[in-house]
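Chemist: My questions concern the predicted model and sequence given below.
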Amino acid sequence: MKRSLVPMTALLAIALFFGPGSTFAAHPASVWIAPLSDELTLDAARAAGAVPIDRLPDRVLVADDASAASLARAGFPATGPIRIPDGGEVYLARAKGEAGIQAALAEQIGERVPVAVLWAEGKNAILWTEGTLPEWSGPVFGKRLREAPLREPMVDPRRAPGKALATVFPPEIQQMVDQVDSASYMQWIGNLAGSNEVVVAGQPHTFATRYTRAAECDTAERYVYEQFEAMGYDSVEYDPYSFSGTSARNVIATLPGTTTPNRIYILCGHLDGTSQNPYVTAPAANDNASGTAAVLLAAEILKNYAFRSTIKFIAFTGEEQGLIGSSHYAAEAAANGDSILGVVNCDMIAWYQSSYRLIIEGEDPWDWLMQIMNDAAHTYTPLLTRLDYYSWGSDHAPFQDEGFPAFLAIEKEWDLYPCYHKVCDTTEMNKGNFGADVTRACLATIAYLAEPDVATGVAGGVSGAPARLLLFGNEPNPFNPSTTIRFELPAGGAAELAVFDVSGRLVRKLLDGKAAAGRHEVVWDGTDASGGPVPSGVYFCRVNSDGESKTGKMLLLR
């Protein structure tokens, strides 16, 4: 088809996953685009001397004559130069389903926005507009053209490219994986998707939406922040950014490494969601409370262990507007010289129709990282897996663009999910067994990468006794009328388990005496020391043993 600028006489509303634009640095005057294949890879383009500025899953883009000539010499059938008008904004777009890009764009005609198609072929297009492109939950995903070249892949210096042998997981990881249960996982989804009442800033709250542009997303960010704090993380922070008049925050909890804290591994998922009426109702249970639930449950479990390298647990926002939160974080991490050696991104991991299969989506340079996840899935779960070697459309992609190893974990049948970006994406649509299995695989992968440090406190030892005091929280939570508190002692001896109210007043002692080493479960029936029922509200359970203390937050709703 004709490759020059094609003004759309019927103003085309490209309903993409990104919102109204903001001011950007000047984009290139021209680009060349070439297909990628098993032989014509991104690495081959770099080896030929080209400097890629961006990519689609099956295309690479360059923006200078020398790079275009390098592609031609290496046998890439490049198209270009594709001239880009001055000003405005440039987007890369790709059809999600089986339809080509032309049909997908036509399906998304809505609000009238003047758009020009600079180039289109197969599922891909390059778009330009002087205006702004509205969000829409349709069959096209898009992102803004990058302003800087793609960074070359970073490789973990401990690991050679490729992988000949199956991953051998340390025995401590089995104990961590065993603590993942579907009830706790579904509880996190329900808390985020509005099925359960939660407490935020000391006040009861039930989420109706987590849409990034809605004020309630601020409340969701604070909820995750407070949950990380309640787990006992000393380093919890907001990562603020803004776009198109909207201020938003990523939420980060850090578990520092004991010996190589400069090596960073990230477990992440996007907190935000969308629907047909996102400002009012967007429960976004599968997309993506399911992924955030995996991050929160893993953070809750791994807080009780030590690792040689640092683990960051991140809930991103702005994903549904075009990966804005993760792009902000990844770009700043690259600019700061952070050594991020592995990113595990969870997005839509709690639904299946007929295939109990997980897609592990990454890129060739980090096959070794994808294989570890593949081995974790097969070692600890009944999940089937499929490895896809291209990346697009979720929060792992910005990390890959900055050269950081990353992959996406996503349910195989995500495109069949009947409530995708709809108000019916509620907790009840999710399948806890599948989501818990994906969480187990992701937890095992991140724990393996960060390396359990047995010498400084990872669970181990004889007969399942941990190396230090562990508190696993209470289930159910919220609860009415009773809840079970689980903890483990590293050795037999004096132990105390007590309940306190928000003012620090002792409500009731549940255990005060000698206890054996190992796991314990104690039921609190929601009564005080005199046997009377206590009112609804936030309470804290605290276990003390051998000079150590752990505290957890509980919510009683009568």
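Modeler: Yep, it's here. Numbering: from 1, shown residues only.
Chemist: Could you use CA atoms for every contact and neighbour count after this?
Modeler: OK.
Chemist: Find the nearest non-adjacent residue to Ala350, please.
Modeler: Spatial nearest neighbour of Ala350, excluding adjacent residues (Cα to Cα, 6 or more residues apart in numbering): Gly435 at 4.2 Å.
Chemist: I'd assumed the one you found was in a helix, is it?
Modeler: Yes. Counting by DSSP: H, G, I helix; E, B strand; the rest coil, Gly435 falls inside a helix.
Chemist: What is the neighbour count of it?
Modeler: When neighbours are defined as other Cα atoms under 10 Å, Gly435 has 26 of them.
Chemist: Distance check, it against Ser184.
Modeler: Noted for Gly435: a distance of 11 Å to Ser184, by Cα to Cα, to the nearest Å.
Chemist: again with Val140
Modeler: 34 Å.
Chemist: now do Glu361
Modeler: Glu361 is 26 Å from Ser184, by Cα to Cα.
Chemist: now swap in Ala44 and tell me
Modeler: Ala44 sits 46 Å away from Ser184, going by Cα to Cα.
Chemist: adding another structure so you can compare the two:
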Amino acid sequence: MQIDQKSVIRYHGNRMFVYFSLVTFLYSFNPITASHPTLGQEKLVKIVSKIELETLLNLGISQIADYDKNIFAKVNQQDIEKLDELQLNYTVLDSLCTGEYYFAWLTEAESALGLDKVIFVNQDFFIIRVSTPAELNRLLQERVELRKINFTPSVYNRAKIALPPVVYDPTIQAIVDRVSADSVFGLVRRLVSFQTRYSTTDSARACANYIKEKLEGYGLDSVYWQEFSPTYAPNVIGIKRGQIYPESIYTVICGHFDCTSGSPYTFAPGADDNGSGASSVLEAARVMQDYNFNYSIRFIAFCGEEQGLIGSNYYASQARNRGDSIIGVINVDMVAYSLPNRDSASIIGKPENPNCAPLVDYFIACADTYTQLKTQRQIIDRPRSDHASFNQYGYPAIHCRENLNVNNPHYHTIGDTIGGGFNSLDFCTEVIKASVATVASLAQPISIGITEEKMNKANFLVIPNPTYRIGQFRLPKTNEKIKIKIYDIAGKIKIVFDVLENTERFDIDLSRLNSGVYFVELIMAKIRYKNKIVIR
């Protein structure tokens, strides 16, 4: 069954309308004005037509978000006067409100919290006011997906992501081929053995320590806990530094390790949700440990996802405050349950602000190139997992999960065990391979599959390396003609030339090439050699 993209987007439009509405008026909450709704109260408005967004920004109207040809903004009386002056088409939707809020997807919110706690409902989408930790814990025992509404304005980003075409690279294939079903199974089994990984338990903190030790064992350059709350276990972050761009330009593969069930403090196995995603992060670090990349990679296991994306929101906000440049985020969440003829992975990305469709297409191209995974392209707003935290701060991030048309009956129950909620190791392994291929391709592996021994035997060197303008090529002595090709990192041929027989060295002017990493291929009748050159 194929999902009707237009109907999905319209349906989620209702959801996002309410989300942006609530965030907007909560952000401006003042307990004094709240008790006097007619005095100095700010309003939430809906403004029709996207083409007016830049106009509103120039007017200085705060807390702007756009969705489905509508703009949502927090305005005061002066802002309303500006809108009237420009004769913009707007509707006042709501006033200020108190409380701590979540938007949620569940079937019986009224029975979970009581009708007075539900302030909006549209089919399975709710906005819920939660007053105490006990109420939140009670809600989390339902089959619910939560996103806590934080009060930080969304980052405006309408730029289209520019990604190179996916070109087959044998080094990436070698990395992907290292992904092992046995290794994945062992990781999931160990995570399940903690009995519960509910975010506020000691077991969750013990699991965070296990993940940290595993990442350290894979030889990453830096591994640390990121504490974000005295209540929750920490995020775990591992960094593999790029050889050319070692600092704040990087790719992320992430998956939360916390879980919940009807008995979250005693038994919440969370094999599919989200032992499968956390294992994806660990397996990716394992198979990439012997390779170097141009760009850095961050392997992140988040906590607090079940409580409303708490850990990932903290990380993404800190990344934005630091000015980090994130190439792309691959969020893996629930990738181990499938049914016959429903065994494709849904690759989900926002249609705009930011436009994540190019990253979705890039993932699918990598899956097609390096794996047997079947995929579904889903360009929809579905902010139900950690990718949404990155989207809020303007970063391209996508969600890889099991088929959206498949409902895992063990979701958020004690039945989410290996053999229950986690019923397809083969499917999970293939998803991990596709995720690894995508992250490796974005990070750009330096080696392209030719061993150092073979290059030394061929005596094929480029001196100096790195170089600036002139490169000296030293070649194997042979009576054959030799062809030299120089490729950029996207696989495009930049220079081609022939070398006469018995030529052992020659100089070539490389000044026409921009700074960066290039690959040099030496072609003879029966053998090819490859090397890398860095141009400053």
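Modeler: Cool, got the structure. What you see is a predicted model; the values in this text were computed from it and never measured.
Chemist: on that earlier part again, between Val140 and Ser184 of the first structure, who's got more neighbours?
Modeler: More crowded of Val140 of the first structure and Ser184, by other Cα under 10 Å: Val140, with 25 against 20.
Chemist: doesn't Pro365 of the first structure fall inside a helix?
Modeler: Yes. Per three-state DSSP, Pro365 of the first structure lies within a helix segment.
Chemist: my read: Leu425 of the second structure touches Asp182, true?
Modeler: No. Between Leu425 of the second structure and Asp182 there is no contact under Cα atoms under 8 Å: 9.0 Å.
Chemist: Return the list of helices and strands in contact with the helix or strand that contains Phe120 of the second structure.
Modeler: In this structure, Phe120 of the second structure sits in strand 118-122 according to DSSP states H and E. Applying 3 or more Cα pairs under 8 Å, 6 or more residues apart in numbering; DSSP states H and E, we find strand 118-122 of the second structure packed against helix 5-27, strand 125-130.
Chemist: so that strand versus helix 5-27, what angle?
Modeler: Here the directions of strand 118-122 of the second structure and helix 5-27 differ by 160 degrees (axes from the mean of the first three to the mean of the last three Cα atoms, to 10 degrees).
Chemist: What distance do you get for the residue positioned nearest the centre of the second structure to Ser435 of the second structure?
Modeler: Nearest to the mean C-alpha position of the second structure, by Cα atoms, centre = their mean, lies Val329 at 2.7 Å. Val329 of the second structure sits 10 Å away from Ser435 of the second structure, taking Cα to Cα as the criterion.
Chemist: Common neighbours of these two, please.
Modeler: Residues touching both Val329 of the second structure and Ser435 (Cα atoms under 8 Å, 6 or more residues apart in numbering): Ile253.
Chemist: how about Pro153 of the second structure, what's its partner in the first structure?
Modeler: Superposed on the first structure with TM-score structural alignment, Pro153 of the second structure falls opposite Pro149.
Chemist: likewise Asp343 of the second structure?
Modeler: Match for Asp343 of the second structure (TM-score structural alignment): Tyr356.
Chemist: Its match touches Phe434, doesn't it?
Modeler: Yes. Using Cα under 8 Å, Tyr356 of the first structure is in contact with Phe434, at 7.3 Å.
Chemist: Could you name every residue contacting both of the two?
Modeler: Leu383.
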